[in-house]
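Engineer: predicted coordinates and the sequence they were generated for:
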Amino acid sequence: MKKIFVMLSFVMFFATSFHKSEIQPKQNSTVPLKTLPQLSVTNGEKSSKTNNAINAEEIYASINFESINKLNSEVFNKAFLGFNNLKKAGKLDENAHILSICDFSLSSTHKRLWVIDLNEKKVLFNSLVAHGKNTGEEFAQKFSNTESSYQSSLGFYITETTYNGENGYSLKLLGMDKGFNDNALRRAIVMHGADYVSEDFIKTQNRIGRSWGCPAVPRALAEPIINTIKGKNCFFIYYPDPQYLSSSEWLKNQEEM
């Protein structure tokens, strides 16, 4: 009996002296993900060039003069400069894109009028055009802004409204160069058709006929040309006159204005 008691005591001692170790499960350590910086994607500055800012050389180089008289590039550059300055001054609508150029430095036997669509970079018309009877014979030489001078006037014009008059379907022109062509309306300087502006006239006279100062065009082309350029478009009559070229406010670069 004593022996059994000793054994039970031993077992109890062993049980109370032995402690289980609690093994705590390891907690998963979570490492926060680094937030990647958002990349700001930029395509660079947008080009500042627009249709209106494309320079004259680029447009001129795109125009196809094949099978027609080629417009002098310097004359085009001046016409384009004035066209842009008139537009910036609010004299032309923002969407205006028809530019008509008359180069009176050329013989009247040449097709020296060009009507150009700047958006399409295309010549719509290339035609004969008359100068005033007191401006010269075959070549233009003298210009005036005076009433009853029967001379042509240099410079930039804004095309106005149409009417039917003594010379048929005609287009009023508003002169924009003070002292050079700003009397155009008073002098009734308009575009109209004329029978003396023709190849047949050239064959007999070695020049076309002359007007009283109007930029007259062939009778058959008067209506289509006028309908194309009417309604506040730019018309430029050029001649290498030093006084005009140095005086016209429309031929000054933007920084000079």
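Structural biologist: Sure, I can see it. Residues are numbered from 1 along each chain as shown.

Engineer: use CA for all of it now, contacts and neighbours both
Structural biologist: Fine.

Engineer: now do the same contact list for V75.
Structural biologist: Counting by C-alpha atoms under 8 Å, 6 or more residues apart in numbering, V75 makes contact with 103, 238.

Engineer: sec struct for it, please.
Structural biologist: Secondary structure state of V75, per DSSP: H, G, I helix; E, B strand; the rest coil, is helix.

Engineer: take the one below as the second:
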Amino acid sequence: MLPKALTAATVPATPATSPRVVRPELLRRALAALERHGGRLQRDRMAIVDFAAASSQPRFHFIDLASGASSSKLVAHGSGSDPAHTGFLHRFSNAGGSNASSEGAFLAADYYVGKHGRSQRLIGLDPTNDNALARAIVVHGAWYANPDMIRTRGMLGRSQGCFAVGEHELAEVFERLGTGRMIYAAKV
């Protein structure tokens, strides 16, 4: 059961106008995923990635489920999801070698140091992303996800399917997400 402060029933049906607010339908889907996978997840906070928004918009939303407070960050999508590099995600894939972002619920697992520095492994919880661990889909920092990319190119660069955030944002992202919590990614 979700905390009283934020449940699917309390999400308004009218769309939000601010890019820093999670759209109601996406929030409803994320809350349903939290219910579906709740036995495996901590339920105090979660992250929602709104892949309907452009990469130039803060679309990685961190939600405190008790208070409803949120904060938002920039996040890149995979090059296989946007082959023409338009700044918008066009398709998802769960296939190895696709370099695409996957949709669905992810469990934020352990931290490690790899080719992108400190990173966090993700375990896909749905059939649409259950290859995430084998594909090495993780949260990591990257130069191409820094805010100055928007000033110079109008959009972020692309990952190989990972949730890449700005290098100077990574510590805060890890602090807000932590281990055992859900990231829900979709394009609604």
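Structural biologist: Yes, it's here. It should be emphasised that the depicted structure is a prediction, and the values quoted were computed from it without experimental measurement.

Engineer: could you find the closest non-adjacent residue to the counterpart of I237 of structure 1 in structure 2?
Structural biologist: Taking TM-score structural alignment, I237 of structure 1 has A185 as its aligned residue in structure 2. Using C-alpha to C-alpha, 6 or more residues apart in numbering and skipping the chain neighbours, the partner closest in space to A185 of structure 2 is V49 (4.5 Å).

Engineer: wait, what's in contact with that neighbour?
Structural biologist: Neighbouring residues of V49 of structure 2 by C-alpha under 8 Å, 6+ apart: 59-61, 183-186.

Engineer: the counterpart of F76 of structure 1 in structure 2 - how many residues pack around it?
Structural biologist: Superposed on structure 2 with TM-score structural alignment, F76 of structure 1 falls opposite L27. Using other C-alpha atoms under 10 Å, L27 of structure 2 is surrounded by 22 other residues.

Engineer: same deal with F14 of structure 1?
Structural biologist: Neighbours of F14 of structure 1 (other C-alpha under 10 Å): 11.

Engineer: also the one 3 residues further on?
Structural biologist: Counted with other C-alpha under 10 Å, the neighbours of S17 of structure 1 add up to 8.

Engineer: I figured A216 of structure 1 hits I189, correct?
Structural biologist: No: the criterion here is C-alpha atoms under 8 Å, and A216 of structure 1 misses it with I189 at 9.7 Å.

Engineer: which residues in structure 2 form helices?
Structural biologist: 24-37, 132-135, 148-153, 170-177 (DSSP state H).

Engineer: now distance to M1 of structure 2 too, for those, in a markdown table please.
Structural biologist: A markdown table is the format used below for the helices of structure 2 (distance: least, C-alpha to C-alpha, whole Å):
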| stretch | distance to M1 of structure 2 |
| --- | --- |
| helix 24-37 | 7 |
| helix 132-135 | 27 |
| helix 148-153 | 40 |
| helix 170-177 | 20 |
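
Engineer: just to revisit the earlier point, ok, the match of F76 of structure 1 - contacts?
Structural biologist: Here L27 of structure 2 is in contact with 8, 11, 48 (C-alpha under 8 Å, 6+ apart).

Engineer: same check, this time on S119 of structure 2
Structural biologist: Going by C-alpha under 8 Å, 6+ apart, the list of residues near S119 of structure 2 reads 111-113, 138-141.

Engineer: quick one: map it onto structure 1.
Structural biologist: In structure 1, S119 of structure 2 lands on S170 (TM-score structural alignment).

Engineer: I am finished for the moment; much appreciated.
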